[in-house]
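Asks: Quick one, what's the 3D model for this:
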Amino acid sequence: MIEPAPGATPPRAGGTDQVTAVLTTLLALQRLSWEQGVAGHAALDLGRDDLVRVIADDAVVRQDVDGRLGEVDGGGLVNCGALVEVVETAWRTTGDERLRDGLSRQLRWFERGCPRAADGTLFHLTGNEQMWTDSVYMLVPALFRLGRPAAAMAQLDGHRRRLQDGSGLYAARWDEPSGVLVAPQHWGTGNGWVAAGLARAWRETAAQPHRTALATQARVVIDACLAHRRADGLFHDVVDDPTTFVEANLAQMLAYAVLTGVADRWLPQDLAVVGQDLRAAAARGVDPDGFVRPVAGSPHFDRAGRSAEAQAFFLLAAAADDR
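Replies: Purely as a prediction, here's the structure:
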């Protein structure tokens, strides 16, 4: 670890200095398509139009022949969806036709190219036929932004029916050929993807029935997670399994969802203090290098470490708090 310079003042917990440190570290990390997408969301919400334009341009430069935005390793089927919002925003700002064409190719991939189940629910990765909780974040807001609200709600329903149980929590992975949960654990980050994805999707539609459904489902997941919150404000990696390691990213993801819900008025104002407390709990773990720790660590997310997505969600929660 790089030590701070002698006499340097450490970043203030949750403040502007800490936001700058976390953003700087995020921009130095290697990122795959979904990590680049959530970094783009942080840039959008922080008002960093300079970063938005660069991220959008590179997403199209690195778009593959199938139409998947920013898909540099070829392993993801839907992670590319996290880049839709930043590319669409940059297109409307700049009028760059390359960006609009990139969005058209991405939509064709979702509608025609991406492997899917018989009911149309899209698979998450190449090499298997599985649905993951992560896909809710990658798909639902993107399909709303691309003008496909019915498809967005259909993807949400297909994933919810397979992955959510009576506790309100989502299991991590479903295997379609066998018809079973191959990762039945209530993975914290996976549930965070759902809560954050629903909060972001709410902002992509003005249709009241859709907004009501998104808000209702988000509240269920948020409450189910909060029931397992530790005394230190954080969560276990598997939220209902105290034998798993403690991590901070679910706290940030829930902080983002809660504070967004309060700002957008689909959650009551008195929950703001919950969101701010979740954010503060995660901020206490930011190290002198600007890494948010401990979180489910890349590249395999099976142990405590650090990740680009955790960096981004620190920033998203900060921006939501400001809103």
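Asks: going forward, measure contacts and count neighbours with C-alpha atoms only.
Replies: Noted.
Asks: Helices of this structure, start to end?
Replies: Ranges of helices within the chain are 16-28, 33-46, 49-61, 84-94, 97-108, 134-145, 149-163, 188-202, 208-226, 249-263, 272-283, 308-322, based on DSSP state H.
Asks: one more to line up against the first:
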Amino acid sequence: MTKSAEPTKVINAMLAMQRYPWEQGVCAQALYEYGREDLYIPMAYDAVKRMDKNGRLAMAGGGEAVSDPASCGEVCLRAYEKTGDEFFLHGAKSMLEYLLHRAPRTDDGIICHNDESYYEGFTKYQLWIDGIYMVPPFLAAMGELDEALRQIRGYKRHLYDPENSLFFHIKDVALDKFVRKLHWATGNGWALMGLARVIEEAEKRGRTDISDELMPLLNELLGSMLKYARDDGRFGDILDDEMSFADGTSSMMMAATVYRGIKGGYIPAARKAAADKAYETVSQAIDEYGLLQEVCGCPDFTSEGTSAEAQAAYIMATAWKK
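Replies: Presented below is the predicted three-dimensional model:
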């Protein structure tokens, strides 16, 4: 990775955005992957400073979040490795302790996304596909690879649609009922990026049993998503809904995964053309302030707008493209 041709405006716009725990985590992770220790270390610092009494990182405005705070965990670990400051290690260990011993789980042991339900008539024992990025990569980085794999297997068991080889968005596991039975493009993008990071950590630690299990899942998911790529390389917000708006976030999540996967040897080089097309299209949708337009937008993520994860995914794609 290199800092040449740095997307300065995209980074600056991202840093200007108000952040919930998952936004702090994915933005800091993007800067870590881009090699900007001058930025990801201060973000890790603030994530620890805003840790709650349960050990959940970056809990500014995220009171019900369970899995989202874990997205901040790896940058805390990397900040410790870089600085030797035990402050960062304390944050990472506290987050891990919460996940392993205090986080609410489904009956089969999968960590819930929130500690309450946003949806009337549903319990808090919900899995959101977003969580496959939030939790397993951090568990893997902390050496808990078996638990990371257990969690991924749970997401696949409850949310994977074998007919389309895509993930559905949200399921209430306690009621065995889907809350949002849609093939949300950004959610599947989260899954791609999460799987890639666990694969790489498993490879680094010599756990080829885990990487060998996850590589086919990642490539199957990637291939299924690319079947729905539009002429300009982007996806629709709902992958199999031709009427849904074009979404650049999921496209950049795909591109970032493809670029790093080619470098890592677990994604075929032939996939690069799809990533390049998406990257070129999304690059044209960056406005004068550095904001990615034409993406699935916060705060409700059901309409077109802007988002911190769109900015982060573009930075990740840029980092791994070099």
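Asks: Fetch the TM-score of the aligned pair.
Replies: The TM-score (TM-score structural alignment, normalised by the length of the second structure) is 0.93; 308 aligned residues with a Cα RMSD of 1.3 Å.
Asks: Out of the helices of the first structure, which gets nearest to residue 76 of the first structure?
Replies: Within the helices of the first structure, the stretch nearest residue 76 of the first structure is helix 33-46; the backing value is 8.1 Å (Cα to Cα).
Asks: could you give the angle of that closest one to helix 308-322?
Replies: What separates the directions of helix 33-46 of the first structure and helix 308-322 is an angle of 20 degrees, with axes from the mean of the first three to the mean of the last three Cα atoms, to 10 degrees.
Asks: burial of residue 250 of the second structure, as a residue count?
Replies: Residue 250 of the second structure has 31 neighbouring residues, counting by other Cα atoms under 10 Å.
Asks: so which of the helices of the first structure comes closest to residue 236 of the first structure?
Replies: helix 188-202 (7.1 Å).
Asks: equivalent range in the second structure for that closest one?
Replies: Mapping helix 188-202 of the first structure onto the second structure (TM-score structural alignment) gives residues 185-199.
Asks: Equivalent analysis for stretch 31-51 of the first structure, please.
Replies: Using TM-score structural alignment, stretch 31-51 of the first structure pairs with 19-39 in the second structure.
Asks: Most tightly packed of the helices of the first structure?
Replies: The highest mean neighbour count among these belongs to helix 249-263 (a mean of 29), with neighbours defined as mean count of other Cα atoms under 10 Å.
Asks: As a markdown table, the helices of the first structure with distance to residue 295 of the first structure would be great.
Replies: Output for those, formatted as a markdown table (distance: least, Cα to Cα, whole Å):
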| stretch | distance to residue 295 of the first structure |
| --- | --- |
| helix 16-28 | 14 |
| helix 33-46 | 15 |
| helix 49-61 | 24 |
| helix 84-94 | 25 |
| helix 97-108 | 31 |
| helix 134-145 | 16 |
| helix 149-163 | 23 |
| helix 188-202 | 9 |
| helix 208-226 | 16 |
| helix 249-263 | 6 |
| helix 272-283 | 9 |
| helix 308-322 | 7 |
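Asks: wait, which of those is closest to residue 237 of the first structure?
Replies: Among the helices of the first structure, if distance is taken as Cα to Cα, the winner is helix 188-202, at 5.3 Å.
Asks: between the closest one and helix 134-145, how many degrees?
Replies: Using the same axes, to 10 degrees, the direction of helix 188-202 of the first structure lies 10 degrees away from that of helix 134-145.
Asks: What's the average distance for helix 188-202 of the first structure when superposed on the second structure?
Replies: Once superposed with the second structure, the aligned residues differ from helix 188-202 of the first structure by a mean of 0.8 Å; criterion: mean Cα distance after the TM-score superposition for the first structure.
Asks: next one: that helix to chain centre, how far?
Replies: On the basis of Cα atoms, centre = their mean, to the nearest Å, the separation between the geometric centre of helix 188-202 of the first structure and that of its chain is 6 Å.
Asks: Could you list the residues in contact with that helix?
Replies: The contact list for helix 188-202 of the first structure (Cα atoms under 8 Å, 6 or more residues apart in numbering) reads 132-134, 136-138, 140-142, 144, 169-172, 210-211, 214-215, 217-219, 221-222, 225, 235-239, 249-250, 253-254, 256-257, 260-261, 296.
Asks: Kindly recompute the last result at 7 Å.
Replies: Residues from elsewhere that reach helix 188-202 of the first structure, judged by Cα atoms under 7 Å, 6 or more residues apart in numbering: 133-134, 136-137, 140-141, 144, 169-170, 172, 211, 214, 218, 221-222, 237-239, 249-250, 253-254, 256-257, 260-261.
Asks: go on, stretch 306-318 of the first structure?
Replies: Outside stretch 306-318 of the first structure, the residues that touch it by Cα under 7 Å, 6+ apart are 19, 22, 26, 29, 31, 35, 38-39, 42, 45, 249, 252-253, 255-256, 279, 291-298.
Asks: again with stretch 46-63 of the first structure
Replies: Counting contacts by Cα under 7 Å, 6+ apart, the residues outside stretch 46-63 of the first structure that touch it are 40, 43-44, 69-72, 86-87, 90, 99, 102, 319.
Asks: Residue 112 is in contact with residue 125 of the second structure, correct?
Replies: Yes. Counting by Cα atoms under 7 Å, residue 125 of the second structure sits close enough to residue 112 to count as a contact (5.7 Å).
Asks: which neighbours do these two share?
Replies: Once Cα under 7 Å, 6+ apart is applied, the residues that residue 125 of the second structure and residue 112 both contact turn out to be 105, 106.
Asks: quick one on the thing from earlier: of the helices of the first structure, give the one that comes closest to residue 78 of the first structure.
Replies: The nearest among the helices of the first structure, by Cα to Cα, is helix 134-145 at 6.3 Å.
Asks: which residues in the second structure does that closest one align to?
Replies: The alignment of helix 134-145 of the first structure onto the second structure (TM-score structural alignment) spans residues 130-141.
Asks: Could you check how far the matching stretch is from the centre of its chain?
Replies: The gap between where stretch 130-141 of the second structure is centred and where its chain is centred comes out at 8 Å by Cα atoms, centre = their mean.
Asks: Repeat that for stretch 84-98 of the first structure.
Replies: The gap between the average C-alpha position of stretch 84-98 of the first structure and the chain average comes to 20 Å, counting by Cα atoms, centre = their mean.
Asks: residues in the second structure aligned with it?
Replies: Using TM-score structural alignment, the partner range for stretch 84-98 of the first structure is residues 73-87.
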